[in-house]
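>>> predicted structure and sequence below. I'll ask about it afterward.
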Amino acid sequence: MAFLELKQLEKTFFSYDSWTTAVEEINLSIEEGEFVSIIGPSGCGKSTLLSLISGLLHPSVGEILLDGVSIKNPTPETGYMLQQDYLFPWLSIKDNITLGLTTMGKTEDKDMELAYQLLDTLGLSDKEEHFPSQLSGGMRQRVALVRMLSTDPKLLLLDEPFSALDYQTKLKLEDLVFSTIKEHNKTAILVTHDIGEAIAMTDRIILLSERPGRIKEQFIVPANLQTMLPFDVRANHEFNPLFQTIWKEMESHEDGSQGDATTI
């Protein structure tokens, strides 16, 4: 049995006089320790898929199993990192990174140790008494990463976490997030619009079609690239041919339609 299984997954949103199917017929298995990315055109249901996996949304059809257990609601087994850091501005960095632990009732020193270790590893131990407004965008995303990892979740969901950053900061943070995930042997799913980011960071790339999103293709990143830092992958001779292959595949599936809502 795979670590994460999506079986015949479908999500339809209903309004008073219409409905829109965001994703349908999604069947996907992800092994423990695997890092998978999801790419596709805007509006194809990438973020919806992450919300379903997290338990924030319930599928209209199908089932999601995490380590053999059906996901019905949000669970501490899953960590979520978004484009915005959503740090609480009135809390110190120290309080922000331990907020999840506090809400879970894990307030002893041994429970907090991982959060403080991660903050130190990511070079922010001297900022623990600072407030979010005193940090740069890249620093805030590092804090968000620590907050996500501090509860030691089994599965990490990353929804375009670097898209709001300048390019130099983005590249540095890619390396940092990749190294942290691999060091802690986490299973992770990255949603991104950036083909290069998907190749550089992940082991397998899932391409979704136009809405309603279906799995159109899967690409396995060469094994030697999977162990390299993202910055180094971008400079490798195997990077550009794979980029071109995925780009052409995306182009071939785009028909200019965004799948308008159906009127009842």
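The structure has been received and is ready for your questions.
>>> C-alpha only now, for contacts and for neighbours.
Will do.
>>> which element, helix or strand, includes the residue nearest to the spatial centre of the chain?
Nearest residue to the geometric centre of the chain (C-alpha atoms, centre = their mean): L158, 1.8 Å. If you go by DSSP states H and E, L158 is part of strand 155-159.
>>> which secondary structure elements does that strand contact?
The contact analysis (3 or more C-alpha pairs under 8 Å, 6 or more residues apart in numbering; DSSP states H and E) places strand 155-159 against helix 46-54, strand 78-81, strand 187-191.
>>> please compare the first structure with the one that follows:
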Amino acid sequence: MKQPIIRLQSVNLHYASVAYKERSLKTLLSRAFHRGAPRFTVQDVHALKNITLEIKGGERVGLLGHNGAGKSTFLKTVAGLYPVSSGHVQVEGEIRSLFDLSMGFEPDATGRENILYRGLLLGLSPTFMRSKVAEIIDFAGLGEFIDYPIKTYSAGMQVRLAFAISTAVGGDILLLDEVIGAGDANFMTKARQRIASLIERAEILVLASHDFNALKSLCVRGVVFHHGEIVFDGSINEALIEYKKVNEMKDVL
């Protein structure tokens, strides 16, 4: 069996400007009444710039950077959610990711039905998901609401169900984006315990966070992103120092 690995070579990723253009009736009317005004052109966003990085089995890596620096985009690129514009991405191993927890729910379907739908999105078989239904319902603590349509759930209920489904099984590579706020104190205690178990079983952990204590306690290596580029790659303690330096420079500018 191959050892899990994440390898990016000269990777660039652009967000197309068309994704940022408004298409609402309000926008069209506004343009009609302001034909003489100078137009603002939205440029493509160069979200990842020439990223070359390798993460091997056994590594615990923390990603640091200001909001918009490229951390989350990097994670989603590794997870295969974003196609790269150029370069090469190689990932060996089964990925489990905890971000965009609301993704993959069908509002008109019940919570029970959505367990199966979301499981399929995660690459899990219907047979496996059916074997996990009782455990997921119990962990999410939704009771009779599991047979109500998702559109009747509060945001907290949706996150609890999504978290329970997404963590029903671990993987070789665990991708985490920030701390997950998933409900009341009792549920958060269960959530932290389950995340700790997933981290312990994972061969590779990549955690993007602004929580320095979490990064120091969970990670050995730190990678600092700034405007889509990697500006530092080394020990987590040195990475925290470098991140503070980068932020101080940003504030001065």
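Nice, thanks for sending it over. Small disclaimer: the values here were computed from a predicted structure and weren't measured.
>>> TM-score for the pair, please.
After superposition, the two chains reach a TM-score (TM-score structural alignment, normalised by the length of structure 2) of 0.66; 222 aligned residues with a C-alpha RMSD of 3.8 Å.
>>> hang on, the earlier thing: mind putting the helices and strands packed on strand 155-159 of structure 1 in a markdown table, distance to E210 of structure 1 and mean neighbour count included?
Output for these, formatted as a markdown table (distance: least, C-alpha to C-alpha, whole Å; neighbours: other C-alpha atoms under 10 Å):
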| stretch | distance to E210 of structure 1 | mean neighbour count |
| --- | --- | --- |
| helix 46-54 | 10 | 22 |
| strand 78-81 | 24 | 22 |
| strand 187-191 | 15 | 24 |
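>>> any chance of these in JSON lines, with distance to E34 of structure 1 too?
Shown next, in JSON lines, are these (distance: least, C-alpha to C-alpha, whole Å):
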{"stretch": "helix 46-54", "distance to E34 of structure 1": "15"}
{"stretch": "strand 78-81", "distance to E34 of structure 1": "15"}
{"stretch": "strand 187-191", "distance to E34 of structure 1": "5"}
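>>> before we move on, back to that, what residues does the strand holding L158 of structure 1 touch?
Here strand 155-159 of structure 1 makes contact (C-alpha atoms under 8 Å, 6 or more residues apart in numbering) with 47, 50, 54, 77-83, 148, 186-192.
>>> number of nearby residues for I165 of structure 2?
25 (other C-alpha atoms under 10 Å).
>>> how about the helices in the stretch 51-200 of structure 2?
Taking DSSP state H, counting those that start in this stretch as the test, the helices found in the stretch 51-200 of structure 2 are 71-78, 111-121, 126-140, 155-166, 185-201.
>>> got TSV for the ones you listed, with distance to L64 of structure 2 too?
Shown next, in TSV, are those (distance: least, C-alpha to C-alpha, whole Å):
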stretch	distance to L64 of structure 2
helix 71-78	7
helix 111-121	28
helix 126-140	30
helix 155-166	24
helix 185-201	19
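>>> ignoring the adjacent residues along the chain, who's closest to the equivalent of N50 of structure 2 over in structure 1?
Aligning on TM-score structural alignment places N50 of structure 2 opposite E25 in structure 1. Closest residue in space to E25 of structure 1, ignoring its immediate chain neighbours: Q8 at 4.7 Å, by C-alpha to C-alpha, 6 or more residues apart in numbering.
>>> please apply the same query to Q84 of structure 1.
Take Q84 of structure 1 and drop its neighbours on the chain: the residue closest to it by C-alpha to C-alpha, 6+ apart is P161, 7.1 Å away.
>>> quick one, longest strand in structure 1?
When structure 1 is parsed with DSSP state E, its longest strand is strand 18-30.
>>> report the mean distance between that strand and its aligned residues in structure 2.
Once fitted to structure 2, strand 18-30 of structure 1 is off its aligned match by 2.8 Å on average (mean C-alpha distance after the TM-score superposition for structure 1).
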